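**Q** What follows is a predicted structure for the sequence shown.
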Amino acid sequence: MTSPNPSSKWSDLAPRVLSAVVMAGVAVLAVALGNPIYLIMISIVIGLCVGELGRLLHPTPPRIYVLLGGLAAIATFLVGYKIAPNSPFGNVIATKSLLLLIPPLLGAGLIKQHKVLFLGYCSLIMLAGLGFVVIGPGDVLIWFLLIIIMSDVAGYFVGRTVGGPKFWPRVSPKKTWSGTIAGWVGALLIGLIGAGFGVFTPTEAMFAPLIAFAGQMGDIAESAIKRKVNVKDSSQLIPGHGGVLDRFDAMIGASAVLLLLTGAAWLMISTG
């Protein structure tokens, strides 16, 4: 009987390291360059994610997912263009935000299979794009990405080392409860450190595990889609590491939930 290779459980370490490096690099570059370069970068990422989702669910003809990706990038840019810094959330709750509905609705009409699946996940991607628009380039963006990166790193190493019961074996057989909880703890640690630097309030820092959980669910959701269509990677855009959607799936879930939390806080302040 052949014994399992101990290194096999670390086989996806390289893609995760690359993800962390790419996200950190994008964040630092975005903060350094500011708008409109930041907005252009986010729009391109969102467009690529929507395009890759369309490719997963409707691989031919290519013009369909290229069209959807292009529309997603344009819609994200137009919604984020000239947002006043003093009330970003108030500005995006406006008529032009309806542009974000075009890619999911059009895609659900164009693709022939998995229409509801495309509509739901594409809407999540567009909501995440709006979340990045609201965050904007700055300290909050850096710490937001650090929360997601720490959640992923802590979850990965603790899950692979400690093991234990699986979190959702049918969808993501490698994820364990130990790694999932470790990700929440790591996120809370980063949130509290950020509060110490004055980036968050202590109350806001307590929501870091929720942001981490949303990121974990974003990862699982994309994994479920790839399993449904029996595809390993969302694309081969990044040689040896898959597609942009593979690298930013956690960010999509986390950004969407952060937007909802920001919106709730804004409404409370506005109506209070």
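**A** That came through fine. Numbers count the residues shown, from 1 in each chain.
**Q** contacts and neighbour counts: CA atoms only from here.
**A** OK.
**Q** By residue count, what's the longest helix in this structure?
**A** Secondary structure of the chain read by DSSP state H shows that its longest helix is helix 244-271.
**Q** burial count for the nearest residue to Ile238 once chain neighbours are set aside?
**A** Distance criterion CA to CA, 6 or more residues apart in numbering; nearest residue to Ile238, sequence neighbours excluded, is Val244 at 7.4 Å. The tally of other residues near Val244 (other CA atoms under 10 Å) stands at 23.
**Q** take the one below as the second:
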Amino acid sequence: MTSPSNRWQDLRPRMISAAIMASVAAVEIWLGGVSFTVMVVALSALMLWELATITGLKTTYGPFSLSPTQLPLMLAGFGALCLCAALLSSHAIAAALLLVPALVFALTPRRDRGLAALWAAGSMIAGFGLISLRQDAGTAAIVWLVLVVVTSDVMGYFAGRILGGPKFWPAISPKKTWSGTVAGWLGAAGVGMAFWSMGYAPAGIVLLSAVVSFAGQMGDIAESWIKRRTGVKDSSNLIPGHGGFMDRFDAMTGAVVLVMLLSLAMTLPLPFGG
């Protein structure tokens, strides 16, 4: 059984790191434009670097004899260039550009190439989606999305540790419980309810918030699966208390990908203004 002290030992570094990241994100969301775009492109590149690092094999690659250290850096830079090009292209060309890094992952010798390629595609789509959402839907939509993901994560974290109970998917994510999962849905729905009650969004935002919360949780589980398959605890050690950027933005990746996919099929009840 986990002692109370061990149960909360990661809380302080998590809170400090979260506060710093939240401050930076708040400024960038408010600024928008080139500054926000640069931040998102950098985050996408960092996640591709982490993905390439943890799934890479300890061998050289191709005719240029790239080392296991050099290839992740090249993939990160290549992904950033593809994302920038996609933002300047038509929709059809942008869609193709976003999938090019995934193709490279699929063709490069590595652990679980298919799974790595899927996550690479998700990271690219999420980066493109965040920038597009900020440009097309405004600040309110981004604030709503961030609040849904963060609230779901925080509610799930505390409910899971306080209430405990049956595991949601123990084979892949042994720490995630049903109590934390449901608490995340309720917290996200509460965010949607707040936006609706204040007149910033249609009533459908409540259901959409809960669905987006679930997509975020699936992003978290998918990233946990990658780490379990590759035998690592964290995607990197760049963020104290959180591991790496994949660890921190896995839920956001799942949430944004779902919003992008749903937006292709219907008009979403997103918040307006800003």
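**A** Arrived safely, thanks for sending. Just so it is clear, the model here is predicted, and its values are computed rather than measured.
**Q** Return the list of helices and strands in contact with the longest helix of structure 1.
**A** helix 37-57, helix 88-92, helix 115-135, helix 139-162, helix 208-228 (3 or more CA pairs under 8 Å, 6 or more residues apart in numbering; DSSP states H and E).
**Q** Adding mean neighbour count and distance to Lys9 of structure 1, write the ones you listed out as TSV.
**A** Shown next, in TSV, are these (neighbours: other CA atoms under 10 Å; distance: least, CA to CA, whole Å):
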stretch	mean neighbour count	distance to Lys9 of structure 1
helix 37-57	24	26
helix 88-92	18	42
helix 115-135	22	29
helix 139-162	21	7
helix 208-228	21	17
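**Q** Include distance to Pro239 of structure 1 when you put these into TSV, please.
**A** Formatted as TSV, these follow (distance: least, CA to CA, whole Å):
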stretch	distance to Pro239 of structure 1
helix 37-57	15
helix 88-92	36
helix 115-135	23
helix 139-162	21
helix 208-228	18
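**Q** Those: which one's closest to Leu105 of structure 1?
**A** helix 115-135 (6.4 Å; CA to CA).
**Q** Pull up the aligned stretch in structure 2 for the closest one.
**A** The aligned range for helix 115-135 of structure 1 in structure 2 is 113-133, by TM-score structural alignment.
**Q** so which helix or strand takes in Phe168 of structure 2?
**A** According to DSSP states H and E, Phe168 of structure 2 maps onto strand 167-169.
**Q** how close does that strand sit to structure 1?
**A** Following the fit onto structure 1, the mean deviation recorded for strand 167-169 of structure 2 is 0.7 Å by mean CA distance after the TM-score superposition for structure 1.
**Q** Could you say which helix or strand holds the alignment partner in structure 2 of Ala27 of structure 1?
**A** Counting by TM-score structural alignment, Ala27 of structure 1 lines up with Ala25 in structure 2. Following DSSP H and E, the helix or strand that holds Ala25 of structure 2 is helix 11-31.
**Q** hmm, who's touching that helix?
**A** Ser35, Phe36, Met39, Arg134, Thr139, Ile142, Val143, Ile239, Pro240, Gly241, His242 (CA atoms under 8 Å, 6 or more residues apart in numbering).
**Q** Skipping its backbone neighbours, what lies nearest the third one in space?
**A** Nearest residue to Met39 of structure 2 in three dimensions, chain neighbours excluded: Glu28, at 7.6 Å (CA to CA, 6+ apart).
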